[in-house]
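> have a look; sequence and predicted model below, questions after that.
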Amino acid sequence: MIDTHAHIYADQFKEDIDHIIERSKEVGLERIYMPNIDHTSIDDMLELELKHPDFCIATMGLHPCSVKSDFEKELYIVEEWLSKREFVAIGEMGTDLYWDKTFVDQQVEAFKIQVAWAKEYQKPIIIHCRESLDMTIDLVEQLKDDDLTGVFHCFNGSVEQAERIAALGFYIGLGGVSTFKNGGMDQVIPELDMSNVVLETDSPYLAPVPHRGKRNEPAYVQLVAQKVADYRETSLEEISSITTANANKLFQFDA
């Protein structure tokens, strides 16, 4: 299995990160992809990647919740890093209308700038779109060309929205929300085209049942995979195999 989205460089893991990595490997994780947040997260993220090369893999971008009036300064730092070394993806980027709608115009501008970099470097984008899924699909539809792909992380939308995403050649990331009784995903997951589904945890957030409300960790991706398998009436092994192949394709990883 692969956790395509985990912030394990976060302060919540400072005390026991070695155990977190160990548990991840024990349940069969092959890699953990770590999306960046903003300038404050880069050093810790890259340090973890250095300690665990080929297992903890960094991406580079600006999270929409860090897009404020000075977002150009943040984007300059992202751009500088993209020119300095290779990253497997641009992100975490996107839109967020849940916490604050003050800077939505700036979020859209930052989104377009990062999409342009993704096309330039031919890297996938990792999209955050909380309370803004339709708006973000619309944006990608406007900006889409043959050089653009990526993943809508933390997907909790409808079958119709999933089909729009698939039509764009994008992937959807299924995480802890898929296990919530009130999440509605029990009706959606059986209808999905599994050829564009990947697994994630979004650690330390959104822990799956039975750990809901506690700190999430990459090892719990197995719980997400099992729930997806249950909904689709298939095996954990099949879901693991399909989603791992999809993640390798998304991040252009040659196994």
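That came through, no problem.

> drop to CA atoms for contacts and neighbour counts, all remaining ones
OK.

> burial measure for residue 58, as a count.
Residue 58 has 28 neighbouring residues, counting by other Cα atoms under 10 Å.

> now for it: which residues touch it?
33-36, 45-46, 49, 87-88 (Cα atoms under 8 Å, 6 or more residues apart in numbering).

> and with 10 Å instead?
Neighbour list for residue 58: 6-7, 9, 32-36, 42, 45-50, 86-91 [criterion: Cα atoms under 10 Å, 6 or more residues apart in numbering].

> restricted to helices, list those.
Applying DSSP state H to the contacts of residue 58, the entries found in helices are 42, 45-50.

> and those, which are buried?
42, 45-46, 48-49 (16 or more other Cα atoms under 10 Å).

> just the residues you listed now: which is nearest residue 132?
Ranked by distance to residue 132 (Cα to Cα), these are led by residue 42 at 25.8 Å.

> rewinding a little: could the ones in helices among the contacts of residue 58 go into a markdown table alongside distance to residue 80?
Shown next, in a markdown table, are these (distance: Cα to Cα, whole Å):
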| residue | distance to residue 80 |
| --- | --- |
| 42 | 12 |
| 45 | 16 |
| 46 | 15 |
| 47 | 18 |
| 48 | 20 |
| 49 | 18 |
| 50 | 19 |
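
> take the one below as the second:
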Amino acid sequence: MNLIDTHAHIYSTKFDSDRDEVIDEIRAAGIERIYMPNVDVETIDRMLDCESRYGDLCIPMMGLHPCDVKEDFEQQLYVMEAWLNKRSFAAVGEIGTDLYWDKSGFERQKEALNIQVNWAKERKLPIVLHCRDSIDQTIEIIEKAQDGSLSGIFHCFTGNLEQAKKIIKLGFLLGIGGVATYKNGGLDQVIPFIGLDHLVLETDAPYLAPVPFRGRRNTPAYLPAIAQRVGDLLQLSSSDVASLTKSNAMNLFKEITP
């Protein structure tokens, strides 16, 4: 299989002790691209170092994660906008909203999200959206911002069929990860009713490892397990899932399919 992981933090410190070995395993698993979402100013150098070392595999994005939208978010955005003006990135991400840990900063999150959405519009880049415990709120924000020029991924989609249909109507893709393999993940009630045209695959490594690796550090090398689960739900081969989701990803990121 030739797979695309549209969301993995391969630059995470959790890979510092064995990153080269992990990269070898990823290549052996048939992973052709890893799109790396940025988190904050502190992760930029680490992410770009991975690009410099594994540039045929690891592709960077630029954005401020909603959990890192603190009181200094404007200064962080200033640094990130300077990077976007300096060189190319695959997307503006990982951006969005998060009401899981703390609801008090939601207005700041919305402000940061709208600023970064405008960056994407100006540069004709896709956006990669985080929406933990805030999917309806994020859909509403994107509905208001969508003028026909926005595209992207609702990363780590764990919503219901109605929410999936709203996202698809907005012209966005659903990022399907390890949760699809979980017994009570709920995606068995969504994926069979929307098909592959609107899906991309991701691991969110080092988080959310799929079954049968749940509880371990996640890695893009586990992406075939997610492809297999999606194939089972759609009664398709995992190679068909790999081919079609790869095409979706490459079309979104405007790259020539390798």
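On my side now, so go ahead. Every value quoted in this text rests on a predicted model; they were computed, and no experiment measured them.

> counterpart of residue 31 of the second structure over in the first structure?
Counting by TM-score structural alignment, residue 31 of the second structure corresponds to residue 29 in the first structure.

> I figured that match hits residue 217, correct?
No: using Cα atoms under 10 Å, residue 29 of the first structure is not in contact with residue 217; the gap is 11.6 Å.

> residue ranges of the strands in the stretch 151-258 of the second structure, please?
Along the stretch 151-258 of the second structure, counting by DSSP state E, counting those that start in this stretch, strands occupy 152-154, 173-176, 199-201.

> dump those strands to a markdown table, plus mean neighbour count.
A markdown table is the format used below for the strands of the stretch 151-258 of the second structure (neighbours: other Cα atoms under 10 Å):
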| stretch | mean neighbour count |
| --- | --- |
| strand 152-154 | 26 |
| strand 173-176 | 26 |
| strand 199-201 | 28 |
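
> so for residue 160 of the second structure, which of those sits nearest?
Of the strands of the stretch 151-258 of the second structure, nearest to residue 160 of the second structure by Cα to Cα is strand 173-176, at 11.5 Å.

> and for residue 110 of the second structure, nearest residue in space, chain neighbours not counted?
Using Cα to Cα, 6 or more residues apart in numbering and skipping residues adjacent in sequence, the residue nearest residue 110 of the second structure is residue 97, 6.9 Å away.

> tell me the contacts of the one you found?
Here residue 97 of the second structure is in contact with 65-67, 69, 103, 105-110, 112-113, 129-135, 137-138, 141 (criterion: Cα under 10 Å, 6+ apart).

> swap the cut-off to 6 Å and go again
In this structure, residue 97 of the second structure makes contact with 66, 109, 131, judged by Cα atoms under 6 Å, 6 or more residues apart in numbering.

> check the secondary structure at it for me.
strand (DSSP: H, G, I helix; E, B strand; the rest coil).

> quick one: what's aligned to it in the first structure?
By TM-score structural alignment, residue 97 of the second structure lines up with residue 95 in the first structure.

> do the same with residue 69 of the second structure
Looks like residue 69 of the second structure aligns to residue 67 there (TM-score structural alignment).

> neighbours around residue 236 of the second structure, how many?
15.

> for the aligned residue in the first structure for it, give its distance to residue 70 of the first structure.
Residue 236 of the second structure maps onto residue 234 in the first structure, with residues paired by TM-score structural alignment. Distance of residue 234 of the first structure to residue 70 of the first structure, computed by Cα to Cα, to the nearest Å: 48 Å.

> cool, and residue 102 of the first structure?
13 Å.
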